[in-house]
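Peer 1: Can you look at this prediction? I've put the sequence above it.
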Amino acid sequence: MVLEQSVGAVIKLRPVEGIAEFLLLRNRRGFWGFPQGHKEKGETEIQTLVREVKEETGISELDIRSYIGKITYSYYRGDGVRSDKEVRFYYATTPTKEVKISEEHADFTWATLKDAFSLLDHAKLRQILDRGHQKGLY
């Protein structure tokens, strides 16, 4: 069994007057989630976060505000090996509304908090969004 470590971001658009909007990406399998990716050897979590957000969204102007929490889950990789994954999430803001998604994603949207809860397919991602909200981060 392999432990994979990833870092992800709940990104809020700023400055936005009125209703907050959060960036969601839809992967090629059709599931909505947050930008996230594998931590490479020698990288800090923040370095991974900045690199992955840039690679997946084209956003380079990112203000990382706070650690939100982590989720863990198990899955079977394409080669049949069971893998345990830990994803640590941070809250960040950006003034950049323009998104250029990578080839690993099919679509993106800026969603209100309520819409983000509805769109997120996995309960653990909804828990991360809720945890940041409960902490008063957004």
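Peer 2: Arrived safely, thanks for sending.

Peer 1: make it CA atoms for all contacts and neighbour counts henceforth
Peer 2: Fine.

Peer 1: how about the strands in this structure?
Peer 2: Secondary structure of the chain by DSSP state E: the strands cover 2-13, 22-27, 32-33, 36-38, 63-76, 82-94, 105-111.

Peer 1: angle of the second one against strand 2-13?
Peer 2: Orientation of strand 22-27 against strand 2-13 (axes from the mean of the first three to the mean of the last three CA atoms, to 10 degrees) gives an angle of 140 degrees.

Peer 1: Structure two is appended below for comparative analysis:
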Amino acid sequence: MRPIRGVGAVVYRIKPDGTIEILLIRKRKGWWSLPKGKLKSNEPPLTAIVREVWEETHVSAEVIDVIGSVDYVISEPKGEQRKIVDYYLLRACKGRARPCGGDEQIVDVEWVPLAKALERLHRPRLKAIVRAAQSLFS
């Protein structure tokens, strides 16, 4: 079975005082996380991640760099499935962060200072992605 391919993002902004903030999302029955989603058929990854960030958070952002990938197994009704998510660093351009609602079931979207964001993230693989992104902020 082919792996599920997805894209995810560390979306950041730099406040006038120099504080770096990361955009976090929280789904209805979940922990704080990073925006991510599946690729549509024949959709380029860079197009997909900009779309996913907008759909989930109402924030427009530009891709700055590639961060890395995570590879893990999820439980599906048909059994275990391998999932590969490529993460990108995106700089916020405009938009007021707010939950998208709808099918995504995102109930909260929040700008969080970098250190606090690392504390809020539950999954070690997401913390590792944010740490890897730290060297790329500009």
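Peer 2: Everything's here; your move. Worth saying up front: this structure is predicted, and the values here are computed from it rather than measured.

Peer 1: Put one on top of the other, what's the TM-score?
Peer 2: Superposed pair, TM-score by TM-score structural alignment, normalised by the length of the first structure: 0.89. Supporting alignment: 134 aligned residues with a CA RMSD of 1.5 Å.

Peer 1: Dump the strands of the first structure to a markdown table, plus distance to residue 57 of the first structure and mean neighbour count.
Peer 2: Formatted as a markdown table, those follow (distance: least, CA to CA, whole Å; neighbours: other CA atoms under 10 Å):
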| stretch | distance to residue 57 of the first structure | mean neighbour count |
| --- | --- | --- |
| strand 2-13 | 11 | 20 |
| strand 22-27 | 9 | 22 |
| strand 32-33 | 13 | 22 |
| strand 36-38 | 10 | 20 |
| strand 63-76 | 15 | 14 |
| strand 82-94 | 12 | 19 |
| strand 105-111 | 9 | 18 |
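
Peer 1: Any idea which of those strands gets closest to residue 134 of the first structure?
Peer 2: Evaluated with CA to CA, those place strand 63-76 nearest to residue 134 of the first structure, the distance being 10.1 Å.

Peer 1: before we move on, the earlier item: I'd like the strands of the first structure laid out as CSV, including distance to residue 129 of the first structure.
Peer 2: Shown next, in CSV, are the strands of the first structure (distance: least, CA to CA, whole Å):
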stretch, distance to residue 129 of the first structure
strand 2-13, 7
strand 22-27, 10
strand 32-33, 10
strand 36-38, 14
strand 63-76, 8
strand 82-94, 9
strand 105-111, 12
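
Peer 1: Out of those, which is closest to residue 54 of the first structure?
Peer 2: Using CA to CA, the nearest of the strands of the first structure to residue 54 of the first structure is strand 36-38, at 10.4 Å.

Peer 1: Need the contact partners of stretch 104-118 of the first structure.
Peer 2: Taking contacts as CA atoms under 8 Å, 6 or more residues apart in numbering, the residues outside stretch 104-118 of the first structure that touch it are 19-28, 30, 56, 99, 101, 126, 129.

Peer 1: farthest-separated two in those?
Peer 2: For those, the maximum inter-member distance is 28.5 Å, found between 19 and 28 (CA to CA).

Peer 1: Looking at those two now, which is surrounded by more residues?
Peer 2: Taking neighbours as other CA atoms under 10 Å, residue 19 of the first structure and residue 28 compare with residue 28 leading, 12 against 9.

Peer 1: quick one: contacts for that one?
Peer 2: Neighbouring residues of residue 28 of the first structure by CA under 8 Å, 6+ apart: 104, 105, 106.
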